[in-house]
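# A structural model of the following input is requested.
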Amino acid sequence: MLSRRLLLALFVIAGLASPATAFEAGRAGWPDTALARLQAYALVQTLNAELLSNPSATLTLDRWCAAHRLAPAGAKVVADRVRDADKPADAGIRELLGAGPQERIVYRRVRLACDGLVLSEADNWYRPALLSEEMNRELETTDTAFGRVVRPLGFSRSTLSSRLLWQPLPEGWEMGTPIPATPGGPLDMPDFLLEHRAVLKLPDGRPFSALVETYTRGILAFPPPP
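So this is what the prediction gives:
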């Protein structure tokens, strides 16, 4: 992970404090330059660090969306439920959740979006017996993001794994290995850039949700500096 000092230096070089907004300027592509690759890597690592240090991915994405002006002021992340998806909890999920073989586990798949821009896709297995009736009803009948619904629980987040799915820099770049670039061409990003696996826990330590979150290239859908 990049040091705070290096991240700050990259941001200053990149001009990331510019008042120009992605919403106003259009969700432009990134050029394939060495600097753009450094900027992209720094930003993905920044989001990674924020997710690791906060219990709610939804609220973290709210702040990311606002900070990078991915939508008009005041816009919030919403959950687009994939209603025809079903992945019954296997033995591994039940073990993570501390649930017996007969306990009901609900599966919920969503796409978290900011002003229509999908920032992540998430698989969520949760224990409805540990939630209130009102929470369960909201989760079953609305598209409200899970983190927003269960926020009153005061939950914590235990990250099981954090994995970069895209490496814009070659191994050894910090030791002088040349950074590949295609002058005049676009920076080719895959659909998904980062994956987190996590468990949410009640204040008493009981796990109630197991998550697999995959973050899309939408997290970088703002124009880089010229």
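# CA atoms for contacts and neighbours, from now on please.
Fine.
# is it true that Tyr126 touches Glu103?
No - distance between Tyr126 and Glu103: 10.7 Å, which falls outside the contact criterion (C-alpha atoms under 8 Å).
# neighbour-wise, which of the two wins?
Neighbour count, other C-alpha atoms under 10 Å: between Tyr126 and Glu103, Tyr126 has more, with 25 against 12.
# Spatially nearest residue to that one (excluding sequence neighbours)?
Excluding its sequence neighbours, the residue lying closest to Tyr126 (C-alpha to C-alpha, 6 or more residues apart in numbering) is Ser209, at 4.2 Å.
# For stretch 190-202, what is the distance to the chain centroid?
Using C-alpha atoms, centre = their mean, to the nearest Å, the mean C-alpha position of stretch 190-202 is found 7 Å from that of the whole chain.
# So for it, what gets flagged as buried?
Judged by neighbour count (16 or more other C-alpha atoms under 10 Å), stretch 190-202 contains these buried residues: Phe192, Leu193, Leu194, Glu195, His196, Arg197, Ala198, Val199, Leu200, Lys201, Leu202.
# now, among these, which is nearest to Leu220?
Lowest distance from Leu220 to the buried residues of stretch 190-202 (C-alpha to C-alpha) belongs to Leu193, with 9.7 Å.
# could you list every residue that touches the closest one?
If a contact means C-alpha atoms under 8 Å, 6 or more residues apart in numbering, then Leu193 has Val44, Leu164, Leu165, Trp166, Thr214, Tyr215, Thr216, Arg217 as its contacts.
# how far away is it from Asn48?
Separation of Leu193 from Asn48 (C-alpha to C-alpha, to the nearest Å) stands at 10 Å.
# Following up with a second sequence; could you model it the same way so I can compare the two?
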Amino acid sequence: MSGCAGPGDASSPDGAAVRALNDRLERHPSATAVLQEHCGLPIRVVRLPAQEQPSGDILLLLDVQKADQIRTRHVQLLCGDIPLSDAWNWYVPERLTADMNHVLETTDTPFGKAVADTHFHRQRLESHFPDPATGIVLENRAMLRRASDNAPISLVVEDYLPAALKPQP
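Now for the predicted structure:
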């Protein structure tokens, strides 16, 4: 289930920057670490309300039977006060340690950092390059899989904003 639609004008400087961002994200399991490369300050994570229930598609991808087996985390990643991305994580708490779940539920720690001890890898499912009028330059959908047994631990949908394309002070 892998797909990739190209940026509207691939020859434009922004199109090249979007492709470069997408390439960096494909090579690294942690989106936060990729964004950190272009931010002079530590990336800030701000938790946002997450009332959405997981769809049947999400249950299937995460290999669970019931919605109550999944938790949802919605965050915005910022460089200082500049928003870089908006991310939704649907994750399976039973596939994480109690400490990891505690960090995810009670702090603004980036998801990848909170679950780093799983030595997860990122499996890109699809990338989209929305119309620039949406304010989103790239949308990625990926599965994070635990290294020990390849079990899916999280489905993530990340919307990258224009500020993610250029270094921030």
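# TM-score for these two?
Between these two chains, after superposing, the TM-score reads 0.85 (TM-score structural alignment, normalised by the length of the second structure); 158 aligned residues with a C-alpha RMSD of 2.1 Å.
# can you list the buried residues of stretch 190-202 of the first structure in TSV and add distance to Asp84 of the first structure and secondary structure?
Formatted as TSV, these follow (distance: C-alpha to C-alpha, whole Å; DSSP: H, G, I helix; E, B strand; the rest coil):
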residue	distance to Asp84 of the first structure	secondary structure
Phe192	22	strand
Leu193	25	strand
Leu194	25	strand
Glu195	23	strand
His196	23	strand
Arg197	22	strand
Ala198	23	strand
Val199	24	strand
Leu200	24	strand
Lys201	27	strand
Leu202	29	coil
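# mind listing the strands for the second structure?
With DSSP state E as the criterion, the second structure has strands at 3-4, 43-48, 71-79, 82-91, 121-128, 138-145, 152-160.
# still on that earlier bit, can you tell me how far the residue nearest to Tyr126 of the first structure is from Ala66 of the first structure?
Distance check for Ser209 of the first structure against Ala66 of the first structure: by C-alpha to C-alpha, it reads 27 Å.
# So which bit of the first structure is the biggest helix by length in the second structure matched to?
Ranked by residue count and defined by DSSP state H, the top helix of the second structure is helix 13-27. Matched against the first structure by TM-score structural alignment, helix 13-27 of the second structure falls on residues 39-53.
# okay but Asp159 of the second structure is in contact with Ala87, surely?
Yes - applying C-alpha under 8 Å as the test, Asp159 of the second structure and Ala87 come out as touching, 6.2 Å apart.
# what is in contact with those two at once?
Listed contacts common to Asp159 of the second structure and Ala87 are nil; contacts here mean C-alpha under 8 Å, 6+ apart.
# In the first structure, what residue corresponds to Val46 of the second structure?
Residue correspondence, TM-score structural alignment: Val46 of the second structure in this structure matches Asp80 in the first structure.
# so what's the residue nearest to Tyr126 of the first structure up against?
The contact partners of Ser209 of the first structure, by C-alpha under 8 Å, 6+ apart, come to Leu97, Asn124, Trp125, Tyr126, Arg127, Val199, Leu200, Lys201.
# Ok, Ala147 of the second structure next?
Under the criterion of C-alpha under 8 Å, 6+ apart, the contact list for Ala147 of the second structure reads Thr118, His119, Phe120, His121.
# Of those, which is the most crowded?
Counting neighbours by other C-alpha under 10 Å, the one among the contacts of Ala147 of the second structure with the most is Phe120, which has 23 neighbours.
# so Tyr107 of the first structure sits right up against Tyr126, yeah?
Yes - between Tyr107 of the first structure and Tyr126 a contact is recorded at 6.6 Å, counting by C-alpha under 8 Å.
# and the contacts of Ala147 of the second structure as a markdown table, adding distance to Ser11 of the second structure?
As requested, the contacts of Ala147 of the second structure are arranged in a markdown table below (distance: C-alpha to C-alpha, whole Å):
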| residue | distance to Ser11 of the second structure |
| --- | --- |
| Thr118 | 39 |
| His119 | 36 |
| Phe120 | 34 |
| His121 | 31 |
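# And the match of Val46 of the second structure, how close does it get to Leu220 of the first structure?
In this structure, Asp80 of the first structure and Leu220 of the first structure are separated by 20 Å, where distance is defined by C-alpha to C-alpha.
# Show me which of the two is the more surrounded one.
For Asp80 of the first structure and Leu220, the more surrounded residue by other C-alpha under 10 Å is Leu220, and the numbers stand at 22 against 18.
# how near is the more buried one to Thr159 of the first structure?
For Leu220 of the first structure, the distance to Thr159 of the first structure under the criterion C-alpha to C-alpha works out to 23 Å.
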